[in-house]
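>>> structure for the following, please:
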Amino acid sequence: MVSTAKSSKQNGKRSIEAEKSDLQTSKKPRISIDSSDEEYDEPVKQSSDQESEDEDELDELDNLDEQEADGSDQDEGIENGEDIEKNDEKKQDDDTEGKHKEQRKLLKERKQSRKGGAQVQQIKNLWEKLRVKNVPIPKAEREKLSNQVWELSKDCISDLVLKHDASRVVQTLVKYSSKDRREQIVDALKGQFYLLATSAYGKYLLVKLLHYGSRKSRQTIIDELHGCLRKLMRHREGAYVVEDLYVLYASNEQKHQMIREFWGSEYAVFRDDHQGLTIEKACESSVEKRTIIAKNLFGTINASVEKGSTGFQILHAAMRELVHIANDKEINELIEVLHEPFAELVHTPEGSEVACTLIARANAKERKQIIRALRDHTEALIKNEYGAAVFTTLLFCVDDTVLVHKTFGPSIKEHMKEFLVHKYGRRPFLYLLVELDSKYFNPHVTREFNKYIELSKGTSKKPFLQRRHELLSKFAPEFLQTVLENSSDILAENLGCQFISELLVNDEVYELLKEKDQQLFQEVVDNIAITFKGDITEEDHPIHQPISVRLLKALIQGGKWNNKEKKFEPLEKVPCLGVHFAQRFYDEIIDSSNLLSWINNPDSSFTIVALFESLLNKKEGKQFFDDFKKIKGKIQTDNSNKGANLLLRLVKEKNI
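Alright, predicted model coming up:
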């Protein structure tokens, strides 16, 4: 009974504390152009007198609990005690509700007493109507409300933008205003953009102005913030504004202007004198100038990383400037700063270039640290366009191939099926199979990779080809096992089918396999052939995939076309392809009963052409040509079936 009363009084105490908690600020970590649609409650603190009253009240209630706990009236009836407790509970609830009303009244009076408080309240009432989304407001009415809000706020807009509630009003006004009015708002806020950028609430308005503003407005904002970017990058709120400005709204020239500011105060103050200047040219004049620029860049990078801004693209751009001019000592210092958050570099083009350069120039110990930092991000790393380039650089730079396979192997094996059919995920493994083949790596990417290979020559000891072969010998069995278990699914994808072709029609792969893995290779080849068994008139038959025909042609011919040399290159190490595969494929997949169907089907006719060329004048092809002669006269000549027409021309040329 007594414990129930005490619990009730404790609940009353908690309700007061909960009311305080409800008045605390909730703050978004990132800037969004839709922030005006979110609620941001202003922190409200009780006055010291109010808090004192609450504490005295609670002390009295605690004393009452202690007196009741002493049991001075234990001999009285239980029913009397229950009545007393109910009265106490009711009284406590009434007192708590009264205090809440008093707090709300005090809060309202405090807001009204502020500068422009009544005006802000009037503006907010109009804003509540303007921001309604559930029932779209007619354009005429919305424009009318916008005009009313503007008339009330235009003379005091600079006082409104830093308040959490009034700032959201201005954000909505920017969103629904005309171009001319947005220009007026920008003009009215000139001189305060830095203050807005560093304000917990004003930064959202600044991003709204960048998003909805004209090119002229953006240039005005950039010009005013010029000279403050290095300071803003070290500010918790300002860093997000600079990042959004760089990534989303700045032109190429404006981006270069922003980055040059990180070089030092000289380039911030005399920006017009350095337009179009690159960091390499700036450092040509003297060693001292290079040292100063590198020191300024490293200082900004180090401070920003400590603030948690490692993933920002503008910071990656600053890092790229530094690695272009950094000496070995500065590279080592940069790796020391970045090796833990290294995974945050790989999602941007600038960050990827920095990561690849650091990997290429790092020593063995530093590469080990980088590998450890990337270990838990394997899947995201390899599937990312820029992350795949970083992982590929790791493959051809790191001497410790055992460490690379041990670190990344388990995750790669788990997601191998996804990687083999992924646009970016398959690229590092294609490098292992065919090096930097122009079929998969465009000239720009190849130039970049060759640059990293050259940089790694000073830090890597093993020959380039040896590293690739060591890794290929470790990964090739995993490729084969994945293909064996998922051949139908992988063949259904053009990218996957292409990967299978490069895996199987490859002398290096077969030569590097152990004996047991060579048997696995044969199982994969047999399984691929079986996949094509069945009625080719069915829509889901794999022969209807154009890339499947090319795969079969390569397996049947036992080689592939070298586009660079413009010649066919037959395999020399793989015994189960070429004539051997052609014979088995005809005996087990195609026979006299459906040979004519394969020829008359436009999708499969080129496969028969490949069989014809591969088995011509070979003893293994006796059955094929015997069956072919029987149905030769039934072949349909149709302009749409180019494979059948080609086959008939070959028959005529060979007099068969």
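>>> can we go C-alpha only for contacts and neighbour counts from here?
OK.
>>> tell me how many other residues crowd the closest residue to residue 493 other than its chain neighbours.
Distances taken as Cα to Cα, 6 or more residues apart in numbering put residue 421 closest to residue 493, at 6.5 Å, once the chain neighbours are dropped. By the other Cα atoms under 10 Å criterion, the neighbourhood of residue 421 contains 21 residues.
>>> likewise residue 599?
Taking other Cα under 10 Å as the criterion, the count of residues near residue 599 is 25.
>>> same question, the one 5 residues further on
The number of residues packed around residue 604, counting by other Cα under 10 Å, is 23.
>>> quick one: contacts for it?
Residues touching residue 604, when contacts are defined by Cα atoms under 8 Å, 6 or more residues apart in numbering, comprise 543, 544, 549, 598, 643.
>>> ok, of the residues you listed, which one's closest to residue 503?
Sorting these by distance to residue 503 puts residue 549 at the head of the list, at 16.0 Å, by Cα to Cα.
>>> so after the helix or strand containing the closest one, what's the next helix or strand?
Under DSSP states H and E, the secondary-structure element containing residue 549 is helix 546-557. Once the chain leaves helix 546-557, the next helix or strand it forms, by DSSP H and E, is strand 559-562.
>>> now do the buried residues in that following strand.
559, 560 (16 or more other Cα atoms under 10 Å).
>>> which neighbouring elements make contact with it?
Using 3 or more Cα pairs under 8 Å, 6 or more residues apart in numbering; DSSP states H and E as the contact criterion, the neighbours of strand 559-562 among helices and strands are strand 567-570.
>>> another one to check against the first:
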Amino acid sequence: MAAKKQDAGDTKKRKRLNTEAPKASKLVASKKHKPDSVAKDNKNKKTAPLTGRERRLHAKELADARKKKRKRHFTLEQELARLWEKMRRHKIAKEDRAKLVTEALRKMKGKIPEIVGSHISSRVLQTCVKHCSQAERDAVFEELRPHFLTLAFSAYAVHLVKKMLDNASKKQLAGFISTLRGHVAPLLRHMVGSIVVEHAYELANAAQKQELLSELYSTELQLFKDLVSLKESRLSDVMSKLGLQKGSVLRHMTSVIQPILEKGIVDHSILHRVLMEYFSIADKSSVTDIIQQLSSPLIVRMIGTRDGAKIGILCVKYGNAKERKKIIKGLKGHIDKTAYHQYGCMVLVCILSVVDDTKLITKVIIRELQSILKELVLDKNGRRLLLQLLHPNSSRYFSPDDLASLNLSIPSLSLKDQSEASFLTETSKVSLGDKESKEDIEVAVDEVNKDKTSADDSDLAESGKKDPFVRRQELLIKSGLADSLLDICIESVGELIRSNFGKEVLYEVATGGSDGIMHPVLDDKINSLHNAVASLAALPKSEDSQEEHVLENFHSSRTIRKLILDCPNFASTLWEKALKGKSELWVHGHSCKVISAFLESPDPTVLKLVKKELQPLIDIGILKNPKPIEQANQ
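Predicted coordinates:
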């Protein structure tokens, strides 16, 4: 019994201990937990999330700290940037800007070559050079003079170099060009350096341009610049005067040109000039390789200069069908911009005159031109494309330089030059003797050369194999271009006939184009255009109108006069619809030329039509007759 009581007491004690233990553990736990929670709260307070502004400021501080370690003049650049923000404002007094510029130059003095490669410092210097005094500008130039070549390769410093050249005196520009001597070819192979050479070339005079070009021709000319004078501006003349070997010159020029073309640095006029000289002396295979390289979208970047457009024309003329196709496709999307360009439009004119693939031309070029047809008609350069199709190679619309560029040839590829060269070679071998036998030999040589040309050079067609008239018909009539052109002329007849440039296109359309290319397919629309012009002329003369009457306007009166002389059908329509019974009203001023044109018409039908009404005006001396009507009728 006692044992059982003891066991029961033990179990009660164990239960009491078990129940008390959790309380004790909770107490201990609560005591331990309190300082941990306090520490955690303190930690959370320290690592509280930063606001967006605080994060940006902190990041900026870190970035500035890294830049200070990396950039020696970081603090100076920061000061210059603050000055620049003030001096570049538009609304700032000149005196205040001059003070800021002087202060910036004072801070940079002695450190310009070191900081000019920085984006910020370069822009600050450009502004300072633009607005500083000449003395300050000269000081900057002198400080940078020993470092120009190094700066020419810097992506940011190059802009300052260009600005310095723009403001340089003649002496300073000459000194800069002399520092480029021996380094022109390496600079042209560099994307940034080529910009400096091109800028110097554009600013240079003729002698300085020749100096830059000559070292690209041969090693001898690179070493001895005084060998070349302005009298020998062409490479062929230089070679003949100095006795340079053609093979050596070609090798040197090829080593200069090829790396530039491989890198695609083809935008600069100095390279275009070099390529033109290269074409003049290079052999057939070398020229063919260059044409093959350029027959791509690269050509679009070249035709913005005079020589670049000539290269484009030569590539079109001497490229094979595949290369011509590449050139045309490369122009896709750039037709409108090219058509308005002074030189680029001549490349398009050449394509319309030479390439036989009229379907491709219609798809790529004509379709794009049709969307801007009215703008083309009124544009000085754009109208040339239309005029070339309406009246090819007319000296009335194309200057002698334009026609000369269309007739350019490459000696080594030209069929004409090759036949002449071989003819001279063969005839020079003929010894002095019987005249008849010599003539027989010359005729035989001509026949040999003709056979040789047709057999060996069939792929070097300077113009297409297709008949030019057929090509014009396909591009002008079948493509629908002429139809659209007539619609534009009829709708805007008043604007076009009074325009300095539009009147020429309207005249050609109204006469049906050269060789009557638009007849008889579009005769109905041409007659509608004649009636539209006659309707304008039939309008009453009004002094209140702000626009001159079509018979009194300088441009339109002369256009109508030409149409009367060259197009009897128009003359009859105009007389019947607008001038019959009103001729006495228009015998003064510019309109007098219109009335006189009826008397000068070579068509007897027109003279007979106006004889009855104009003879009394001649008799009383109001109207002068250049030739008696009776004599004209005879």
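>>> next, the TM-score between them, please.
The TM-score (TM-score structural alignment, normalised by the length of the second structure) is 0.73; 532 aligned residues with a Cα RMSD of 3.8 Å.
>>> give me the buried positions along the helix holding residue 549 of the first structure.
Buried positions in helix 546-557 of the first structure, judged by neighbour count with 16+ other Cα under 10 Å: 547, 548, 549, 550, 551, 552, 553, 554, 555, 556, 557.
>>> and if you look at stretch 284-301 of the first structure?
Within stretch 284-301 of the first structure, the residues that count as buried by 16+ other Cα under 10 Å are 290, 293, 294, 295, 296, 297, 298, 300, 301.
>>> next: stretch 170-185 of the first structure.
Counting neighbours by 16+ other Cα under 10 Å, stretch 170-185 of the first structure gives 170, 171, 172, 173, 174, 175, 176, 177, 182, 183, 185 as buried.
>>> put the buried members of the contacts of residue 604 of the first structure into a PyMOL selection.
In PyMOL syntax, the buried subset of these is picked out as below (16+ other Cα under 10 Å):
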select buried, resi 543+544+549+598+643
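>>> thinking again about what came up before, next, format the buried residues of helix 546-557 of the first structure as JSON lines and append distance to residue 215 of the first structure.
Formatted as JSON lines, the entries for the buried residues of helix 546-557 of the first structure read as follows, by distance: Cα to Cα, whole Å:
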{"residue": "547", "distance to residue 215 of the first structure": "47"}
{"residue": "548", "distance to residue 215 of the first structure": "51"}
{"residue": "549", "distance to residue 215 of the first structure": "52"}
{"residue": "550", "distance to residue 215 of the first structure": "51"}
{"residue": "551", "distance to residue 215 of the first structure": "52"}
{"residue": "552", "distance to residue 215 of the first structure": "56"}
{"residue": "553", "distance to residue 215 of the first structure": "56"}
{"residue": "554", "distance to residue 215 of the first structure": "55"}
{"residue": "555", "distance to residue 215 of the first structure": "58"}
{"residue": "556", "distance to residue 215 of the first structure": "60"}
{"residue": "557", "distance to residue 215 of the first structure": "60"}
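>>> for the closest residue to residue 574 of the second structure other than its chain neighbours, what are its contacts?
Of all residues beyond its chain neighbours, the one nearest residue 574 of the second structure is residue 534 (4.9 Å), with distances taken as Cα to Cα, 6+ apart. Contact analysis of residue 534 of the second structure by Cα under 8 Å, 6+ apart lists 573, 574, 577, 578.
>>> now which residue in the first structure aligns to residue 191 of the second structure?
Pairing criterion TM-score structural alignment: the partner of residue 191 of the second structure within the first structure is identified as residue 236.
>>> report the contact partners of residue 402 of the second structure.
Remark: with contacts taken as Cα under 8 Å, 6+ apart, residue 402 of the second structure is in contact with residue 346.
>>> that one: which element?
In this structure, residue 402 of the second structure sits in helix 400-406 according to DSSP H and E.
>>> for that helix, give me the average deviation versus the first structure.
Once the two models are superposed, helix 400-406 of the second structure sits on average 2.8 Å from its counterpart in the first structure (mean Cα distance after the TM-score superposition for the first structure).
>>> which part of the first structure matches that helix?
Residues 443-449 of the first structure are where helix 400-406 of the second structure aligns, with TM-score structural alignment as the criterion.
>>> hmm, back to that, residues of the helix holding residue 402 of the second structure that come out buried?
Under the neighbour-count criterion of 16+ other Cα under 10 Å, helix 400-406 of the second structure has 405, 406 buried.
>>> what distance separates it from the centre of its chain?
Averaging C-alpha coordinates over helix 400-406 of the second structure and over its chain gives two centres that are 18 Å apart (Cα atoms, centre = their mean, to the nearest Å).
>>> next structured bit after that helix?
Per DSSP H and E, helix 400-406 of the second structure leads on to helix 415-428 as the next helix or strand towards the C-terminus.
>>> just flag the most distant two among the buried residues of stretch 170-185 of the first structure.
Spatial extent of those (Cα to Cα) is set by the pair 172 and 183 at 14.9 Å.
>>> ok, back up a step: among the buried residues of stretch 170-185 of the first structure, which are located in strands?
With strands defined by DSSP state E, no entry of those lies inside them.
>>> please enumerate the helices of the stretch 251-400 of the first structure.
Counting by DSSP state H, counting those that start in this stretch, residue ranges of the helices within the stretch 251-400 of the first structure are 252-261, 265-269, 279-284, 287-306, 313-325, 328-338, 349-361, 364-374, 378-383, 385-397.
>>> just give me the neighbour total for the nearest residue to residue 84 of the second structure once chain neighbours are set aside.
On the basis of Cα to Cα, 6+ apart, the spatially nearest residue to residue 84 of the second structure that is not a chain neighbour turns out to be residue 124, at 5.8 Å. The local packing of residue 124 of the second structure (other Cα under 10 Å) involves 25 other residues.
>>> can I assume residue 124 of the second structure is in contact with residue 86?
No - with contact defined as Cα atoms under 8 Å, residue 124 of the second structure and residue 86 do not form a contacting pair (10.8 Å).
>>> now the second structure: which of the contacts of residue 604 of the first structure match?
Shared contacts between this structure and the second structure among the contacts of residue 604 of the first structure (both residues aligned by TM-score structural alignment, their matches' Cα atoms under 8 Å) comprise 543, 544, 549, 598.
>>> pipe those residues into JSON lines and attach distance to residue 339 of the first structure per row.
As requested, these are exported to JSON lines (distance: Cα to Cα, whole Å):
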{"residue": "543", "distance to residue 339 of the first structure": "48"}
{"residue": "544", "distance to residue 339 of the first structure": "48"}
{"residue": "549", "distance to residue 339 of the first structure": "46"}
{"residue": "598", "distance to residue 339 of the first structure": "58"}
